[in-house]
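Undergrad: Got a predicted structure here, sequence first:
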Amino acid sequence: MLTATLAFAGVAALINVTPGLDTLLVVRTSVAHGRTGGYAAALGIITGCLAWGLATAVGLTALLTASRLAYDTLRIAGAGYLAWLGITALWRSRQQGRHDGEMDAADETAAASPDASHGRLAAFRAGLATNLLNPKAGVFYMSLIPQFIPHGAAVFSTTLLLTAIDVLELAIWFAVLSRAASALGERARRRSFRRRMEQISGITFLGFAANLVLAERA
């Protein structure tokens, strides 16, 4: 059991640090809204992973491969949400473009305003939605975790254990990412930098959306 657990931890760590949608969301949110915003987005992603892990433990994720309709419905919904995030980011960059050359003095005080809590809630929702509306996340848990469950081990408890390991690794990785990205955001106060970040994020979100639409079921 220990050998299988350590092997899973190593594989999961490699997968978790590979750049992808979750990394982009945490970095972009940390730059735009500071460390607490990045933490909120990370918490949303981790909550989604916990949900997928629990669904795998009780066998619900098998529906994603057994039912084409279930997989495609979730896939299209996820692509639509990512497209909305991309369009929103591009629109925000366009609005910020009208104020090029101004310093982000307003952003410095925004964290102390009541709107900051709303921003953190929005970041959490974005992290949760992008994870839960991605059927590939469910297929990932369903296909990877069973490979590391030793013969004769209790499937439910072992699945939850491996999920907890994956989530712990994600939490550590996202904390490092958020701290680094928020520090970068604090040093780059100019709106032009924030605008460029929104443009890159928007285009990338749209790319992920297109990939999800065109992807075949695993």
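TA: Now that the structure is in, tell me what you want to look at.
Undergrad: When you work out contacts or count neighbours from here on, use the C-alpha atoms and nothing else.
TA: OK.
Undergrad: Could you give me the buried positions within the lengthiest helix in the chain?
TA: The single longest helix within the chain, with elements called by DSSP state H, is helix 21-58. Buried residues in helix 21-58, counted by 16 or more other C-alpha atoms under 10 Å: 21-57.
Undergrad: Which neighbouring elements make contact with the strand or helix carrying Gly138?
TA: Assigned by DSSP states H and E, Gly138 belongs to helix 135-144. Contact partners of helix 135-144 among helices and strands, from 3 or more C-alpha pairs under 8 Å, 6 or more residues apart in numbering; DSSP states H and E: helix 21-58, helix 62-66, helix 68-97.
Undergrad: sorry, back to before: helices and strands around the longest helix of the chain, which ones?
TA: helix 115-132, helix 135-144, helix 155-187, helix 191-214.
Undergrad: for comparison:
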Amino acid sequence: MTTTLISFLFAITILTLTPGFDTALVLRSAAAQGWKRASVTALGVTLGCLLWGVAVGLGLGALLLASEIAYNLLKWLGAAYLLYLGLKLLFNPRSQPEDVKSSDSAQQRYLTCFSRGLLGNLLNPKVGVFYVTFLPQFIPAGASVALWCTLMALAHMLLGLVWNAVLIGGSHYFARHLRQPSILKIMDRLTGCVFIGFAAKLAFSRR
């Protein structure tokens, strides 16, 4: 069991460190909105991993493998959401960093950041397919599938939070320079192009 756990932690660490949409989203939030909202975004992203793990443990993830319709539906919803985020940044970039002036608007913007990270993860069926094919390899014989999938997804979530904290902390110094109006607008448009690229990659991907 020790060897299995070490193998799992090694594999999930490599997965976490691999750049993707989640990384781009967190870094963009850190540069444009500050470390607090970037942390909330990271929490939404990693919570999505936990929810996928619970779903796989309950057998719901297998639906993505068994049903072409379910997979394609979630895939196109995810691609459409990424495309929406990308186009919004591309054609409506920010010219000023976001400043919160009231507690109500602060809560609303934090919720927006959280939901953006959560939906970006949950609407990606490849995460579910990955979990349903990856996690069972590390479940001991006779153990509870639901419990182990949840625990492994929780480990992935905690590791993701630590890595995102490193990314946010590392970008803190550069964030002050990147939040200049002219640079912020360019960065938003570049990030929008990246999101559109991820949308296209997801839309044309196969299981």
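TA: Received it, and whenever you're ready, just let me know what you need. Here the structure is a predicted model, which means the values were calculated and not measured.
Undergrad: Can you give the structural similarity as a TM-score?
TA: Here the TM-score for the pair of chains, by TM-score structural alignment, normalised by the length of the second structure, is 0.94; 206 aligned residues with a C-alpha RMSD of 1.6 Å.
Undergrad: coming back round to it: quick one: closest of the helices and strands packed on helix 21-58 of the first structure to Asp104 of the first structure.
TA: helix 191-214 (6.1 Å; C-alpha to C-alpha).
Undergrad: any idea what Arg109 of the second structure aligns with in the first structure?
TA: Matched to the first structure by TM-score structural alignment, Arg109 of the second structure sits across from Gly119.
Undergrad: Can you tell me the closest non-neighbouring residue to Gly86 of the second structure?
TA: Excluding its sequence neighbours, the residue lying closest to Gly86 of the second structure (C-alpha to C-alpha, 6 or more residues apart in numbering) is Gly192, at 3.8 Å.
Undergrad: Can you verify my assumption that the one you found contacts Tyr84?
TA: No. In this structure Gly192 of the second structure lies outside contact range of Tyr84 using C-alpha atoms under 8 Å: 9.2 Å.
Undergrad: Superposed on the second structure, what's the mean shift for the longest helix of the first structure?
TA: For helix 21-58 of the first structure, the mean deviation from the second structure after alignment is 0.7 Å (mean C-alpha distance after the TM-score superposition for the first structure).
Undergrad: close enough to count as contact, Ala200 of the second structure and Ala80?
TA: No. The pair Ala200 of the second structure and Ala80 does not pass the contact test of C-alpha under 8 Å, sitting 9.3 Å apart.
Undergrad: Which positions in stretch 112-131 of the first structure come out as buried?
TA: 116, 119-131.
Undergrad: for stretch 169-183 of the first structure, same thing?
TA: By 16+ other C-alpha under 10 Å, the buried positions in stretch 169-183 of the first structure come out as 169-171, 173-175, 177-179, 181-182.
Undergrad: Looking at the residues you listed, which one is closest to Val139 of the first structure?
TA: Nearest member of these to Val139 of the first structure, counting by C-alpha to C-alpha, is Leu170, at 17.8 Å.
Undergrad: what does Ala40 of the first structure align to in the second structure?
TA: By TM-score structural alignment, Ala40 of the first structure lines up with Val40 in the second structure.
Undergrad: List the contacts of that match.
TA: 110, 113-114 (C-alpha atoms under 8 Å, 6 or more residues apart in numbering).
Undergrad: can you count the residues close to Ser182 of the second structure?
TA: Look at Ser182 of the second structure: counted by other C-alpha atoms under 10 Å, it has 12 neighbours.
Undergrad: Which neighbouring residues are in contact with it, exactly?
TA: By C-alpha under 8 Å, 6+ apart, the neighbours of Ser182 of the second structure are Ser95.
Undergrad: what do we get in the first structure for it?
TA: With TM-score structural alignment as the criterion, Ser182 of the second structure lines up with Ser192 in the first structure.
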